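S.K.: make a model of this:
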Amino acid sequence: MNFKKDLDQNEVFAKVAKAANNLGLETYVVGGFVRDLILERPCKDLDFTCVGSGIALAEEVEKQYDYHVPLSVFKNFGTAMLKLEDAELEFVGARKESYRTESRKPIVEDGTLQEDMERRDFTINAMAISLNPNNYGDLLDPFDGMGDLNKKNIKTPLDPDVTFSDDPLRMLRAVRFASQLGFDIDADTFYAISKNAPRLQIISGERIITELNKIILSEKPSYGFKLLFASKLLHEFFPEMVELQGVDSVDDKSHKDNFYHTLQVLDNVAEVSDDLWLRWAAILHDIAKPATKRFNKKVGWTFHGHEDKGARMTPGIFKRLKLPMDDRMKFVQKLVRLHLRPIALVKDEVTDSALRRLLFDAGDAIDDLMKLCRADVTSKNNKKVKRYLENFDKVERKLQEVEEKDQVRNFQPPISGEEIMETFDLKPSKVVGEIKEEIKEAILEGKIQNNPEEARKLMAEIAREKGLVPQKNSEN
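M.R.: From the prediction side, this is the model:
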């Protein structure tokens, strides 16, 4: 099979081929680009392998451009990278690798193209296209990667037991590719993953979370999580999610399997949003159910307070999994805490006060919160699902009406602590916070409008009750 016509559509390959010919280096484009070219998927990162110095080849390619192209050289690894406007080109010499038991970092030596292909993780990534004059565009496929692409199969080029023991991160990559591409994992390969799952302990949290996030961003992320669970990989780094699995029964009363419910919610969110952190909120929304599970003879199984406990668990899970401890974590935490609130607002007699409080507490996350709540409706009873979703439509209309009228989303109290202190000659103290809180509560309860005039009038009333006297020089 020859891909010359495809290569000719991108000037990069002609420049690399010319540079390789100038240096007399046998050169190929390899890996993900070849796979994605065959699958007709976009690919911006191009990997080139030559039998010789990858750094020398990169430096020669740089000379082919009549404008500055940033070149990064990594001598310790024998690699180099050129950064174009719309692509990154990585160059490396063909090599063979050997591993030590306690580390995934290989001992690297110069090798042949065959040895370079053997060290790759999966057959679908172990293909190359020649950039050499005698067979330009020819596909080299020593492990039948094309066959596995056609069969939608993830398989290692060599013994999977050795492949995964050498570099355990490849086990997560197998699941990631299966999830992203909708492929199956070869039976022997999957057995080796299950056998070597404990080896994941030598992989850094940063590398694990990079692969996990790519699985979460798959079109149907539940598939990847089911593979992680079945292979026991998930048990190695995310025990809280594993604990969701299972159903307990007492007196013929059972609760749903919260692991598979969570995966359904995640898929539902994935259908309406590509936002990674909204997907993480779906993963964690019921994470505290095992810790809050109780059985009551009258009502059956309960999970009271799981939303609050789940919100308290979120920072610890983020920290351990090496996820960012910033506003993204706080966003997830907020949605976990609030995910039950909208369903309580479906009654016709719900007060504007309750709607204002939800808008205030959710802030800019209100739209994402409603997406999560809709995704959380996973009943097999279609009529029940339809009724719940119609109720959410009603809640959203009410929220919009209240927001347009009162503008409480992310509102800042119209009177600052500094103004309260200046008006009554106070230092920072508990009483200042109490006055601010009473004003905020009055606005949320609808007792006063959200404006400085009414807030200052109420401030004066609260101050009199507390025996505070405004300063004569105060404008208020």
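
S.K.: make it CA atoms for all contacts and neighbour counts henceforth
M.R.: Fine.

S.K.: state the distance from the residue nearest to residue 451 when sequence neighbours are not counted to residue 111.
M.R.: Counting by CA to CA, 6 or more residues apart in numbering, the nearest residue to residue 451 once its immediate chain neighbours are dropped is residue 414, at 5.9 Å. Spatial separation of residue 414 from residue 111 under the definition CA to CA, to the nearest Å is 71 Å.

S.K.: what do you get for residue 93?
M.R.: Note on residue 93: its distance to residue 111, by CA to CA, is 8 Å.

S.K.: element containing the residue lying closest to residue 71 once chain neighbours are set aside?
M.R.: Counting by CA to CA, 6+ apart, the nearest residue to residue 71 once its immediate chain neighbours are dropped is residue 82, at 4.7 Å. Secondary structure from DSSP states H and E places residue 82 in strand 79-83.

S.K.: before we go on, could you also do this sequence so I can check it against the first one:
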Amino acid sequence: MDYKKALSQPIFKIIGQTADDLNLETYVIGGYVRDYLLKRGTPKDIDVVAVGSGIELATKLSSDLPGKPKVSIFKNFGTAMVKYGDIELEFVGARKESYHRDSRKPVVEDGTLEEDQKRRDFTINALAISLNQRNYGALLDPFKGLKDLENKLIRTPLDPNITYSDDPLRMMRAIRFATQLDFRIETESLKAITQNKDRIKIISKERIVEELHKIILSKVPSKGFSLLHKTGLLEIILPELTALQGIEEIEGQRHKDNFWHTLEVVDNIAEETDDLWLRWAALLHDIGKAPTKRFHKKIGWTFHGHEFVGSKMVYKLFKRLRMPLNDKMKLVQKLVMMSSRPIILAEEHVTDSAVRRLVFDAGDRVDDLMTLCEADITTKNPKKQRKYRNNFKLIREKIKEVEERDRIRNFQPPVSGEEIMETFNLKPSKEIGIIKDAIKEAILEGVIPNEYEAAKEYMIEKGKSMGLHLEN
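M.R.: Next up, the predicted model:
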């Protein structure tokens, strides 16, 4: 079949002409072809393979293109990159690879196109379309990748045990593609991932996290986490999550399976936001439940302080996975720490002071916190679900109303420490902090409005009650 339509962008004709000038057999391969055939839009990253030197092809192409764009050459990898407008072209020479057991860095030799296709991770990524004039637009598919696309199947070109053992990151990629594309992993391939799961330990944490991010950002993240769990990879990568699995029963009292509940919460939040860190907060919101689980005869199962314990665990987890220990991590910690606050409010009568405290503590992230808590509703009881949703709606309305009236978000005290010192002729001391806290509490409790005059009057009263004298 003719796949010239896939090559409608003018750049392909130019690459083909340059390749013919150099007498190089040349193909567009991999993700561009796969996504074109799946009608997933037009990717801006294009991989080009030449049977010969990819670097030579990139260098000549650069001189043939208008504006002569810069060529970035990576000699160690035998690749070159050319940025042309908003397109990123990566060139590589066809090669065959062999691996040592303790490394995913291959020994590379020049090879044929088929040898290059064999080294690809999956059949759907081994599809190639010719750019040479003699067979322009011809699809080369030696491993039936086209059929696998039709059958929505992730399969390796070679024995999956060899593919995954050679480069264990491919196990994560298989699960990531299955999640993103809503494909099934071939049975033998899934078995091979389970058998080779311990090989993931030779992969850098950064590369693993890159794949985890893509799974978390997919439409239905639970599909990927279920596969990670089923293959045993999740226990190696995120043992804090797998520790949540299981239902224990003592004296007829059971608790829910917090692992599967967590995956439901992640799917729920994925319907509401593409924010990666908010999705991470959903994934980790209950991790403190495994270490805090206790059974008490009178009250049954408890998870006291799991939010606090969970927020501490977030730091250790981020550090272990070499994730950023910056404001992103602090946001996840904050949301985990506060994850039960709106739920407790939703179970009780919602008071203005409780809402003010929620807004004060959550600051700019109060809307994110509400989104997380709404995603946390996984009860299958329609009456309970309706009750929670209505209560959360009421809390959101109260937040808006309190915020408009009291301006608590990112609260700054109406009276400064300097003014307290001047009023009572004080030097830096604990009394200043006591007065500032008293003013803050009075505003949060609704005793006084969040206004300067009211706060100043309250400051004077509080100071007098502490035995302080006004400066004349």
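
S.K.: circling back: list of residues touching the strand holding residue 82 of the first structure?
M.R.: With CA atoms under 8 Å, 6 or more residues apart in numbering as the test, strand 79-83 of the first structure has contacts from 54-55, 58, 62, 69-74, 88-93.

S.K.: tell me which two of the residues you listed sit farthest apart.
M.R.: With distance counted by CA to CA, no two of the contacts of strand 79-83 of the first structure lie farther apart than 69 and 93, which are 20.7 Å apart.

S.K.: of those two, which one has the most company?
M.R.: Between residue 69 of the first structure and residue 93, residue 93 has the larger neighbour count (other CA atoms under 10 Å), namely 28 against 16.

S.K.: hmm, residue 51 and the more buried one touching each other?
M.R.: Yes - between residue 93 of the first structure and residue 51 a contact is recorded at 5.6 Å, counting by CA atoms under 8 Å.

S.K.: next SSE after the longest helix that the first structure contains?
M.R.: Counting residues, the longest helix in the first structure under DSSP state H turns out to be helix 382-406. Downstream of helix 382-406 of the first structure, the first helix or strand assigned by DSSP H and E is helix 417-424.

S.K.: how far out from the middle of the chain is that next one?
M.R.: Its chain's C-alpha centre and that of helix 417-424 of the first structure lie 44 Å apart, by CA atoms, centre = their mean, to the nearest Å.

S.K.: who touches both of residue 93 and residue 111 of the first structure?
M.R.: When contacts are counted by CA under 8 Å, 6+ apart, the set common to residue 93 of the first structure and residue 111 consists of residue 51.

S.K.: name the residue closest to the centre of the second structure, please.
M.R.: Residue closest to the mean C-alpha point of the second structure, counted by CA atoms, centre = their mean, is residue 213 at 3.6 Å.

S.K.: tell me where the stretch 151-300 of the second structure has helices.
M.R.: With DSSP state H, counting those that start in this stretch applied, the stretch 151-300 of the second structure shows helices at 160-166, 169-181, 187-195, 205-216, 221-231, 233-237, 239-242, 258-270, 276-284, 289-292, listed in chain order.

S.K.: mind listing what's buried in stretch 192-212 of the second structure?
M.R.: Neighbour-count burial for stretch 192-212 of the second structure flags 192, 193, 194, 196, 197, 199, 200, 208, 209, 211, 212 (criterion: 16 or more other CA atoms under 10 Å).

S.K.: still on that earlier bit, tabulate the helices of the stretch 151-300 of the second structure (TSV), appending distance to residue 44 of the second structure.
M.R.: Conversion of those to TSV gives the following (distance: least, CA to CA, whole Å):
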stretch	distance to residue 44 of the second structure
helix 160-166	27
helix 169-181	18
helix 187-195	30
helix 205-216	18
helix 221-231	25
helix 233-237	31
helix 239-242	35
helix 258-270	25
helix 276-284	22
helix 289-292	43
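
S.K.: and residue 100 of the second structure, which of these is closest to it?
M.R.: Between residue 100 of the second structure and those, the shortest separation by CA to CA is 7.5 Å, and it involves helix 160-166.

S.K.: superposed on the first structure, what's the mean shift for the closest one?
M.R.: Once the two structures are superposed, the average separation between helix 160-166 of the second structure and the matching residues of the first structure is 0.8 Å (mean CA distance after the TM-score superposition for the first structure).

S.K.: residue range in the first structure corresponding to that helix, please.
M.R.: Following TM-score structural alignment, the aligned partner range for helix 160-166 of the second structure in the first structure is 160-166.

S.K.: mind listing residues that contact that stretch?
M.R.: Stretch 160-166 of the first structure is touched from outside by 99-101, 103-104, 121, 156, 170-171, 188-189, 192-193, 195-196, 199, with contacts defined as CA under 8 Å, 6+ apart.

S.K.: how about stretch 331-346 of the second structure?
M.R.: When contacts are defined by CA under 8 Å, 6+ apart, stretch 331-346 of the second structure is touched by residues 277-278, 280-282, 284-286, 307-308, 310-312, 314-315, 354, 358, 362, 369-370, 372-373, 388, 391-392, 395.

S.K.: go again with 6 Å.
M.R.: Contacts of stretch 331-346 of the second structure from elsewhere in the structure, counted by CA atoms under 6 Å, 6 or more residues apart in numbering, are 281, 285, 307, 308, 311, 391.

S.K.: excluding chain neighbours, what is closest to residue 26 of the second structure?
M.R.: The spatial neighbour of residue 26 of the second structure that comes closest, neighbours along the chain excluded (CA to CA, 6+ apart), is residue 50 at 4.3 Å.

S.K.: burial count for that neighbour?
M.R.: For residue 50 of the second structure, the count of nearby residues is 26 (other CA under 10 Å).

S.K.: show me what it lines up with in the first structure.
M.R.: Across the two structures, residue 50 of the second structure finds its equivalent in residue 50 of the first structure, going by TM-score structural alignment.

S.K.: surely that match touches residue 29?
M.R.: No - counting by CA atoms under 6 Å, no contact exists between residue 50 of the first structure and residue 29, whose distance comes to 8.8 Å.

S.K.: next one: the longest helix of the first structure to chain centre, how far?
M.R.: Using CA atoms, centre = their mean, the distance from the centre of helix 382-406 of the first structure to the centre of the chain it belongs to is 28 Å.

S.K.: mind listing what's buried in it?
M.R.: When burial is assessed from 16+ other CA under 10 Å, helix 382-406 of the first structure yields the following buried residues: 388, 389, 391, 392, 395, 396, 398, 399, 402, 403, 406.

S.K.: chain neighbours aside, what residue packs nearest to the fourth one?
M.R.: What that stands for is residue 392 of the first structure. Distances taken as CA to CA, 6+ apart place residue 346 nearest to residue 392 of the first structure, at 6.9 Å, with adjacent residues excluded.
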